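Novice: sequence? don't have it. structure:
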């Protein structure tokens, strides 16, 4: 795919720039400075020596060496090519956000801040002092993953960040926020502490390393305020006491996933919608969790068993999972959100989203595969090469990949969208003028 895209992009870059576009390109180069130059040079060197800089000739592993400076001159055309691609991408992101806002979207494009970068990529090559080499971030054992997780990503060095005035972190945020209406932070607990795993050791032998959370949050809030951007964090899994409160005080939304929202300090039963927190994005699932269809059918338990991820017998896992799902479905039925009754998977998916809209959450999220019944998780934590993470095209309930046109025309998708659309208030209520639309109580879809 990249080989074909590169051919097309090279044709595009070969088109001469008009004076106005040339000036815009030069302004972009000046604004991005060394960070863009380093990225483009890494891309050019990777075309020659491979995509992991640890395997390059020794003299090129240092971005400031004389040999690297000579390579920059020798590969000037390829460096410019990759700078042009970054510029075109930036311009297209700006256009996309502008079009979204002009179309009436309150938020528009939502960018994602990943928990880390590739260990052999441009970031770790250009900013070697900022990363802890020989370490990987992950997660300790928890209820969803009893073996713990190793994500294969090098962590920031807290001491280097502090010594630099958090310059790498600030630069990262500014790039992400430049054309964003909102920013989602993956594993937002990483601003407070991260689970470090020594290279070659299992995740169970890791340990927590803390950041200066006050400083990390201050930089985040300042940059988001300057950009006028909403920030939401994925605060799921093992969350240190006080983290959610610290985020809420600074206006950073959390993430509440339906299946996890229970009265853990009391009955253990599912939380009624009015008991959910307000400062959150409410959703049925995330990219790291089973789709709603898989959750309802129990397919996710079978998949994890097949991949050797369960720590208990399959029958025991199935019984517990089935009881959990049945309890939620019973609540949905009692609340009148499941008029079709049990046994209808698609109706249950709609009922789940009716529930989300009933909560006081500021935003409600829809997982795109849920709109057509896809049963496969996009990412399965705890797997490396055992499962095709991030490589699955969206498919229907039968597992058949669908095109964008088929997705947009899907009757199942449109039936779910009818649930999410603002309801028409009858004129006699006096709550709205005839022909206007009022939002449903609780959350608004995002």
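Specialist: The structure has been received and is ready for your questions. Given the structure is predicted, the values throughout are model-derived calculations rather than measurements. Numbering: from 1, shown residues only.

Novice: going by C-alpha atoms from here, please, whenever you check contacts or count neighbours.
Specialist: Fine.

Novice: in stretch 28-35, what's buried?
Specialist: Across stretch 28-35, burial judged by 16 or more other CA atoms under 10 Å covers 28, 29, 35.

Novice: filter the residues you listed down to the ones in helices?
Specialist: With helices taken from DSSP state H, the overlap with those comprises 28, 29, 35.

Novice: closest one of these to residue 68?
Specialist: Distance ranking of those against residue 68, using CA to CA, places residue 35 first at 15.1 Å.

Novice: could you export the ones in helices among the buried residues of stretch 28-35 as TSV, including distance to residue 105?
Specialist: Shown next, in TSV, are these (distance: CA to CA, whole Å):
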residue	distance to residue 105
28	27
29	31
35	32
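
Novice: which of those residues lies closest to residue 139?
Specialist: Among those, residue 35 lies closest to residue 139 (CA to CA), at 30.0 Å.

Novice: put this next to the first one:
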């Protein structure tokens, strides 16, 4: 694909295909790209496959061909409700076998006998024995849920999950036959006078209730709330968490923990002293200091944790710990170890969760493990309160959570789920028009075969926790459920390859868990997407996303609103662009020029941005949405009127647009050069906007009036 002259052999191509590695793809410039042999060998190595020589390739090919025949049952079977499906059962040739289903207790339980289908398959010699295949038919009327198939016989004794998923995820009743609009916010940036330097879950509850009650909004989309490191320095990006399953306790409101109200005077003073210096940061327009906020908050939470709990409160905590099970216990242990060893190199034995050192540390750090379990329980309670407040305020959907693509390479998930996350490669993106070198996101990808062998339980458990208190979930880079760009360690991002995933299983399980939670699912499907993928997601009831600035017709002009897809979340902007006021002013050009990110002369880029702006204003004028000399605020409102003229079922409004903010939350392609994910909510003059003042903003209320007039 680049400078490597070695083309892959046919045998290597076949092996790569057998393991879901796509050797070629079409680039953003329309050219056909073929991965080099070096790239394919490296990606296969990350999948645990040795393709270092022709002999190794032949051995690996024979192994993968025989693999299904070595198992009595597939590791997991995922089917759509109402669809006919067959399950292969492998036993010694000629042996009888009895096969039945144990139904999911949540679906009513019970036992269903399975009948063998008349599907003759010749036996196969595997590892020196003759193996036969019997094919059994799954009933088409199976209820949704996680069932279990069992096989018993002289040479069989196996069980595997059978996951029956919705054929289509329907919109909840509150959205049937109607459209809805809501706000989109970076929670850490939305602070009140009682925050500790960072927007928190009490602020989320306040904003959600008021947005529903005062503005008529139906949802509030927040950035991923996934957990960061347990001690400073914290990774600022909410899209690079240590785990996607659990919550960042940075968002806890200390005073809202029930036990905080019953502290002794001395302990209450300790809490007040901890919070006093960081509360002063709430009105600071400079970069948000997560490290200072968490250091103060953790000290205060340790005081509250030590306070006695009532019998009922302790029982609630115990129930939560039992429900979250091993996953919570392992995460809490990792947090305690991270506190012990910091972010330096851990002892080799500490990297193995099953080692003697870790077993000993579990006992030595029992109190810290209990503290981190408790933090998750408290955060879960406060998220539940925020979602309840949103619904009580009149929202039809409530809180819409965001699921990041992956996790930090040295985080809790890598430590705990190392058997289902690949090593030797990271997730990224091939070269495109915005980044011609490609991207490496430094996140370890799911290992497809290992995830299937784990019956997708780590994926399911993550979804269940995120969906526990949610009316909707946005899946960042939903294309990752179909394929991911794997970049081998040490290789440039351009020298990667796509690895395919079982999208039928991943999308199906997502639909099942969302159905059980009563949640809407939105897949962020921006970028180069094969048309069939969007069609497939729409067929399964997964909404897409449309961003006004990216929607173009075949001539390159702004796409007419009536031509937008109906099953999407449509917005004017996204968190990777400056707020609309800043975008109209060319802030995206100014920032990139200042940071040295432009590949063309600034005058050329600025002219292109000005032309894009003028073209969009001309379209607005043609539709009668603005006059001859519109103000910035009038243009922003007109752009939202344009989006509300689409048939899109959901319309999102960035809270930054509603207050006139100009600064971008994130500048792609930068790390320390720009204060990514640290920009507090402020108005057009750069003055911090606190929650207490948010809903008196004339600009916010005027924009809400526009949305309600066109959608409500």
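Specialist: Cool, the structure landed. Since the model is a prediction, treat every value here as computed from it, not as a measurement.

Novice: would you pull the TM-score for this pair?
Specialist: Once superposed, chain against chain, the TM-score is 0.91 (TM-score structural alignment, normalised by the length of the first structure); 420 aligned residues with a CA RMSD of 1.6 Å.

Novice: report the contact partners of residue 670 of the second structure.
Specialist: Residue 670 of the second structure sits next to residue 676 when contact means CA atoms under 8 Å, 6 or more residues apart in numbering.

Novice: can you find the partner of it in the first structure?
Specialist: Residue correspondence to the first structure (TM-score structural alignment): residue 670 of the second structure is matched to residue 383.

Novice: which SS state does its match fall under?
Specialist: Classification of residue 383 of the first structure by DSSP: H, G, I helix; E, B strand; the rest coil places it in coil.

Novice: doesn't residue 150 of the first structure fall inside a helix?
Specialist: No - counting by three-state DSSP, residue 150 of the first structure is not found in a helix; it is strand.

Novice: now the counterpart of it in the second structure: closest residue in space that isn't a chain neighbour?
Specialist: Aligning on TM-score structural alignment places residue 150 of the first structure opposite residue 440 in the second structure. Leaving aside its chain neighbours, residue 440 of the second structure sits nearest to residue 428 (4.2 Å; criterion: CA to CA, 6 or more residues apart in numbering).

Novice: and the one you found, what's its match in the first structure?
Specialist: If you follow residue 428 of the second structure across to the first structure using TM-score structural alignment, you land on residue 138.

Novice: against residue 208 of the first structure, how distant is the aligned partner of residue 308 of the second structure in the first structure?
Specialist: In the first structure, the residue equivalent to residue 308 of the second structure is residue 16, according to TM-score structural alignment. For residue 16 of the first structure, the distance to residue 208 of the first structure (CA to CA, to the nearest Å) stands at 52 Å.

Novice: where does stretch 89-109 of the second structure end up in the first structure?
Specialist: Counting by TM-score structural alignment, stretch 89-109 of the second structure lines up with no residues of the first structure.

Novice: circling back to that earlier point, if I pick the residue nearest to residue 440 of the second structure, what's in contact with it?
Specialist: By CA under 8 Å, 6+ apart, the contact list for residue 428 of the second structure reads 438, 439, 440, 441, 442, 443, 484, 485, 486, 487, 493.

Novice: and the gap between residue 45 of the second structure and residue 56 of the second structure?
Specialist: Taking CA to CA as the measure, residue 45 of the second structure falls 12 Å from residue 56 of the second structure.

Novice: how about residue 696 of the second structure?
Specialist: Note on residue 696 of the second structure: its distance to residue 56 of the second structure, by CA to CA, is 69 Å.

Novice: which one of these two is surrounded by more residues?
Specialist: Using other CA atoms under 10 Å, the more surrounded residue of residue 696 of the second structure and residue 56 is residue 56, with 13 against 10.

Novice: residue 76 of the first structure matches what in the second structure?
Specialist: For residue 76 of the first structure, the residue aligned by TM-score structural alignment is residue 366.

Novice: mind checking how far that match is from residue 643 of the second structure?
Specialist: 53 Å.

Novice: so between the two, which is more surrounded?
Specialist: With neighbours defined as other CA under 10 Å, residue 366 of the second structure and residue 643 compare such that residue 643 has more, 27 against 13.

Novice: contacting residues around the more buried one?
Specialist: By CA under 8 Å, 6+ apart, the contact list for residue 643 of the second structure reads 548, 561, 570, 571, 572, 651.

Novice: just tell me what it corresponds to in the first structure.
Specialist: Aligning on TM-score structural alignment places residue 643 of the second structure opposite residue 356 in the first structure.

Novice: so which strand or helix has that match?
Specialist: Secondary structure from DSSP states H and E places residue 356 of the first structure in helix 345-358.

Novice: continuing past that helix, what's the next helix or strand?
Specialist: Per DSSP H and E, the first helix or strand lying C-terminal to helix 345-358 of the first structure is strand 363-365.

Novice: now do that next one: which elements does it pack against?
Specialist: strand 280-283, strand 444-445 (3 or more CA pairs under 8 Å, 6 or more residues apart in numbering; DSSP states H and E).

Novice: where along the stretch 551-700 of the second structure do the helices fall?
Specialist: Using DSSP state H, counting those that start in this stretch, the helices of the stretch 551-700 of the second structure run over 580-584, 587-594, 602-622, 632-644, 655-659, 691-694, 698-710.

Novice: highest mean neighbour count out of the ones you listed?
Specialist: Mean neighbours per residue, mean count of other CA atoms under 10 Å, is largest over these for helix 655-659, with a mean of 26.

Novice: list of residues touching that one?
Specialist: With CA under 8 Å, 6+ apart as the test, helix 655-659 of the second structure has contacts from 183-185, 579-581, 636, 662, 681-684, 689, 697, 699-700, 703.

Novice: same question for stretch 274-281 of the first structure.
Specialist: Stretch 274-281 of the first structure is contacted by residues 232, 248, 251-256, 261, 358-365 when judged by CA under 8 Å, 6+ apart.
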